[in-house]
Structure formats: C-alpha cells, structure tokens
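Q: got a predicted model here, sequence first, then my questions.
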Amino acid sequence: MPDSRRAVLDRVAAVVPAADALDRPVLVAVDGVDGAGKTTFADALGDALTDRGAAVLRASVDGFHRPAAQRYRRGRTSPEGFYRDSYDLDAFCAVLLDPLRAGHRGPRRVRTAVHDVRTDADPGLPWRAVPRTTVLVLDGIFLQRTELAERWDVTVWLEVPFEVTYARMAVRDGCPPDPDHPANARYRRGQALYLAEHDPVGRADVVVDNTDPTRPRVLRGA
C-alpha cells in the first residue's frame, strides 16, 4: 500500500469517534456513485480502524436489495426505479442500523444482509450479536438519502468522475465504458437524481478524491 494511501486512510480513521465516547456502536458510511471504489476503500478503512484498536463490522447496502420484481416495477430502464426501488431501506434500518444505534449497553443483534441479488432470495444469514464497542463500516450508493442521513456518525464521499467510474465498470461488469451510452442511462440518470436531491458531496463529513485509488486525496474534512 503506498504511503500516501495509508496516510489518507489514517486521516479518515482519525475522524471516526470511539464507540466509548458515544456509548454505542459507531456507524460510518462510505458513499459514492457506482464504480467509485467504495468497497475497496471501506475494506481498507476498516483495516485502518482495526489497527487503531476498533472492533470493525463490515457490511454493504448491496445486502439489502429488493427482489427483482420490486426493483423493476417501474420498468427495467427506469432511472427513477433504480434510485427509489433498488433497496429495502426499511429492512436495512430495522435489522442493521437501528439496533446498532439503540440506547442500551448490552450486545446488539443484527443481520448484515437480507437479500442476495444473484439468487434473488434471502441468503439466510443468522442474527449475530455485536458488542457496544463496534464500528460499522458500510459501503454503498445512495447512503445519504433523507431516510438514512441522520443515522450515520461519519459519512465519507468518494469523488470520482463518471468517465472514470464507467471505465472501471466496463472492466468489472462488462457495461459500455461511455457514461452517455443508452445502456447506462438507467444507472447514470438514477444517480443524477440522488446527486440533485441530496447533495451528498456537500453534506458528507469527509470528501476523498478517489480517481486514482492507489493515491487518494482528501478534499475536505480530515
């Protein structure tokens, strides 16, 4: 890991409060558009927090997709459907975020996924007990929507141009590399709705330029 990347991760980790200070688990969101490098960054941030003595729980909003029939109820090309119907936010809050924020001193019982998008079924993950000292590091898109924004203790936004993210996703997923290609319209325009409605860049606690994931740069907040 280049020193500059480790230094950035350490700076972001230093922003995360200790669970003892909150008397409950800490909730950290790593937000950004598709292809911004959220999962890789969140994994590395979790490692940096572990090195600082935190008990880290990793999860992704992708474990909370709705069934396909609900995700595509507005049509398979609908940007509105991608933005508003992709995730079961009620379940996301009920089985993961809200138990962690509960005001009691004992262990919390959570599930880190309720749907596997590949099988379109519940993966059957058991409830697990997590201690009060846990730090949840969660990656995903749309994490600063109104329904979620006040639940996070720290929000990190990864800033990456669409031209870069779609080039990455062309390699990862096989989608066209041109952001303006018609096949990408559902996803790019859905994310544009989120950017316009919630200004996640402006409201994030920390903003990191992740255009080059080997050499990220802190733009604000750490």
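A: Cool, the structure landed.

Q: use CA for all of it now, contacts and neighbours both
A: Will do.

Q: residue 57 contacts residue 136, correct?
A: Yes - contact criterion C-alpha atoms under 8 Å: residue 57 and residue 136 qualify, at 4.7 Å.

Q: ranges for the strands of the protein?
A: Under the criterion DSSP state E, the chain contains strands at 26-31, 55-60, 108-110, 128-130, 134-140, 154-159, 206-209, 217-220.

Q: tally of neighbours for residue 4?
A: Other residues within reach of residue 4, judged by other C-alpha atoms under 10 Å, total 13.

Q: equivalent analysis for residue 176, please.
A: Residues within reach of residue 176, counting by other C-alpha under 10 Å, total 16.

Q: how about it, nearest residue that isn't a chain neighbour?
A: Excluding the flanking residues, the one nearest residue 176 by C-alpha to C-alpha, 6 or more residues apart in numbering is residue 170, at 5.6 Å.

Q: measure that neighbour to residue 162 for me?
A: From residue 170 across to residue 162, the span is 12 Å (C-alpha to C-alpha, to the nearest Å).

Q: what about the helices in this protein?
A: Counting by DSSP state H, one finds helices in the chain at the ranges 3-15, 19-22, 38-51, 68-71, 79-85, 89-92, 98-101, 146-149, 162-173, 185-198, 200-203.

Q: any idea which of those gets closest to residue 118?
A: helix 68-71 (10.0 Å; C-alpha to C-alpha).

Q: contacts for the closest one, please.
A: 65, 81-82, 85-87, 117, 120 (C-alpha atoms under 8 Å, 6 or more residues apart in numbering).

Q: between those residues, which sits nearest residue 166?
A: Looking across the contacts of helix 68-71 and measuring by C-alpha to C-alpha, the closest to residue 166 is residue 82, at 16.6 Å.

Q: try this one side by side with the last:
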Amino acid sequence: MADVVTSYVEGPVVVAIDGRTASGKTTFADELAHTLSATVTGVFRASLDDFKKPWRDRYLYDRASGEGYYRNAFDIERIRSDLVGGFRAGQTMLCSIDPITQIDHSAELIPMPDQAILVIDGVFALRPELRDLWDVGVWLDVDPQISELRATARDGEMLERYRLSEQLYLTEARPQQVADIIIDNDDISAPASSIWPHR
C-alpha cells in the first residue's frame, strides 16, 4: 500500500481506509501512515469519527437509529470543505469535534506541505457523497462473522445500531464495488494481498 501511495508524484495525496465495523480501519491506517513516514516528509492522519456533528444537536435529527446514524451523524460538508478541501489548499483541520470529549478543535488549522499525504480512516468513507475526495479508496474486507465477534467485544450495546447502519451502507453505497483496492483483513496480523477491482 505504501508503494501504491508513493507512486503519486505530484500534489497532495488523500487515502481513505473503509471497511466493516471492527475490520481494523484505524490500525491499518496508523500502520500505513507510519510506514509512509519513513520515506515521506509530511504524512498526516485523520479520522472521520472526528468529523461528526455535535452531540448536543442530536435532538435536531435522528441519530439513534441505524438509518439515522448513517444519514445524519457525520458532518459531510465539513469533511469536504475543511478536512480535504483545506488539505488540498495547504491548510487543514485534522479534527473538528472530539467524539469523546466533545471539545471543538475546528479553529486548529495545520499547514500542509505541497507533497503531503493524508491518511483517513472511517466507516462510510466510500459513500457517494465522499468518494470523489479520495485519490485512493481502500476497503478492508473481513468475514461478517469475524466483524461481529470483534465488534461485540468492543461496541457492546451500540452494536445493533452499527449493524443496521452498516447494512444500509453496504446495500446503498456498495463500497466493495467502488474501492480502488480491496484487502482481506480477516487476519489483522497478516493482511492478504490487495485486489484491484474493475471499475
């Protein structure tokens, strides 16, 4: 993956890591960024979880159901304009609102070098409203039963909401069919060789 990303020789590069719940998106993105930073100056990390709408505004829209989480939780406009738009313009916001503390970091803008690489992880990254933003879109493919086992231990009572939102996403957006690269991540210690689908 690092070789694929560094094959882009001009301009800033944005890589998005998507996948099922508990597929290893954050870990994979962290390791990719770490590998890239060994040879590239200016590698940055961001997560779509840091670009959700403020929890205090949840009463304005449905965010509790699976469909509501998929359609309403993320601030699509801020992802487009302030995260990726800012990155390509040379100064970006790497975090809007911390999802745990709810502290607003939107005023913290980071200057970007011309040849910067931004690695983003996040569920629903390959949705239609965002997929044109990425130079490389990656889908981490895991068996649904493996995803369920990992997520049950991690997400507890929120799992049902995530499961329903994920099924809606898979049905509507078909991320496996639009990804540039698919990686079998059933074994997180040894991701299988990437596959380039025909698009």
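A: Structure's in. What do you need? Quick caveat, the model's predicted, so the values are computed rather than measured.

Q: related to what we said a few turns ago, settle it for me: which of residue 57 and residue 136 of structure 1 has more neighbours?
A: Ranked by neighbour count (other C-alpha under 10 Å), residue 57 of structure 1 and residue 136 place residue 136 first, with 24 against 17.

Q: residue contacts, the counterpart of residue 79 of structure 2 in structure 1?
A: For residue 79 of structure 2, the aligned position in structure 1 is residue 92, judged by TM-score structural alignment. Counting by C-alpha under 8 Å, 6+ apart, residue 92 of structure 1 touches 61, 64.

Q: circling back: which two of the contacts of helix 68-71 of structure 1 have the greatest separation?
A: 81 and 120 (17.1 Å).

Q: so what's the residue count around residue 41 of structure 2?
A: Neighbours of residue 41 of structure 2 (other C-alpha under 10 Å): 12.

Q: circling back: now for the residue nearest to residue 176 of structure 1: what does it line up with in structure 2?
A: So residue 170 of structure 1 corresponds to residue 152, using TM-score structural alignment.

Q: pretty sure its match contacts residue 160?
A: No - between residue 152 of structure 2 and residue 160 there is no contact under C-alpha under 8 Å: 9.4 Å.

Q: find the residue closest to residue 50 of structure 1 in space, skipping its chain neighbours.
A: Per C-alpha to C-alpha, 6+ apart, closest to residue 50 of structure 1 is residue 56, 6.3 Å.

Q: aligned partner of residue 195 of structure 2 in structure 1?
A: Checking TM-score structural alignment: residue 195 of structure 2 goes with residue 220.

Q: so its match sits against residue 204, correct?
A: No - using C-alpha under 8 Å, residue 220 of structure 1 makes no contact with residue 204, being 9.0 Å away.

Q: show me the contacts for the match of residue 195 of structure 2.
A: Contacts of residue 220 of structure 1 by C-alpha under 8 Å, 6+ apart are 205-208.

Q: mind redoing it with 10 Å?
A: By C-alpha atoms under 10 Å, 6 or more residues apart in numbering, the contact set of residue 220 of structure 1 is 156-157, 201-202, 204-209.

Q: just the buried residues from those, in PyMOL please.
A: The buried residues among the contacts of residue 220 of structure 1 can be selected in PyMOL (16 or more other C-alpha atoms under 10 Å) with this line:
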select buried, resi 156+157+201+204+205+206+207+208+209
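
Q: which of the contacts of residue 220 of structure 1 lies closest to residue 192 of structure 1?
A: Nearest member of these to residue 192 of structure 1, counting by C-alpha to C-alpha, is residue 201, at 12.3 Å.

Q: now do the same for that closest one: its match in structure 2.
A: Aligned partner of residue 201 of structure 1 by TM-score structural alignment: residue 176.

Q: what's the closest non-adjacent residue to that match?
A: Closest to residue 176 of structure 2 by C-alpha to C-alpha, 6+ apart is residue 139, at 6.3 Å.

Q: what do we get in structure 1 for the one you found?
A: In structure 1, residue 139 of structure 2 lands on residue 157 (TM-score structural alignment).

Q: okay, its match and residue 64 of structure 1: tell me how far apart.
A: Taken as C-alpha to C-alpha, the span from residue 157 of structure 1 to residue 64 of structure 1 is 20 Å.

Q: report back the residue of structure 2 that's furthest from centre.
A: residue 59 (25.4 Å; C-alpha atoms, centre = their mean).

Q: which residues are in contact with that residue?
A: Residue 59 of structure 2 neighbours (C-alpha under 10 Å, 6+ apart): none.

Q: state the distance from it to residue 72 of structure 2.
A: For residue 59 of structure 2, the distance to residue 72 of structure 2 - C-alpha to C-alpha - is 11 Å.

Q: if we can go back for a sec, can I get the helices of structure 1 in CSV with distance to residue 108 of structure 1?
A: Shown next, in CSV, are the helices of structure 1 (distance: least, C-alpha to C-alpha, whole Å):
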stretch, distance to residue 108 of structure 1
helix 3-15, 23
helix 19-22, 13
helix 38-51, 19
helix 68-71, 30
helix 79-85, 28
helix 89-92, 15
helix 98-101, 6
helix 146-149, 19
helix 162-173, 35
helix 185-198, 30
helix 200-203, 28
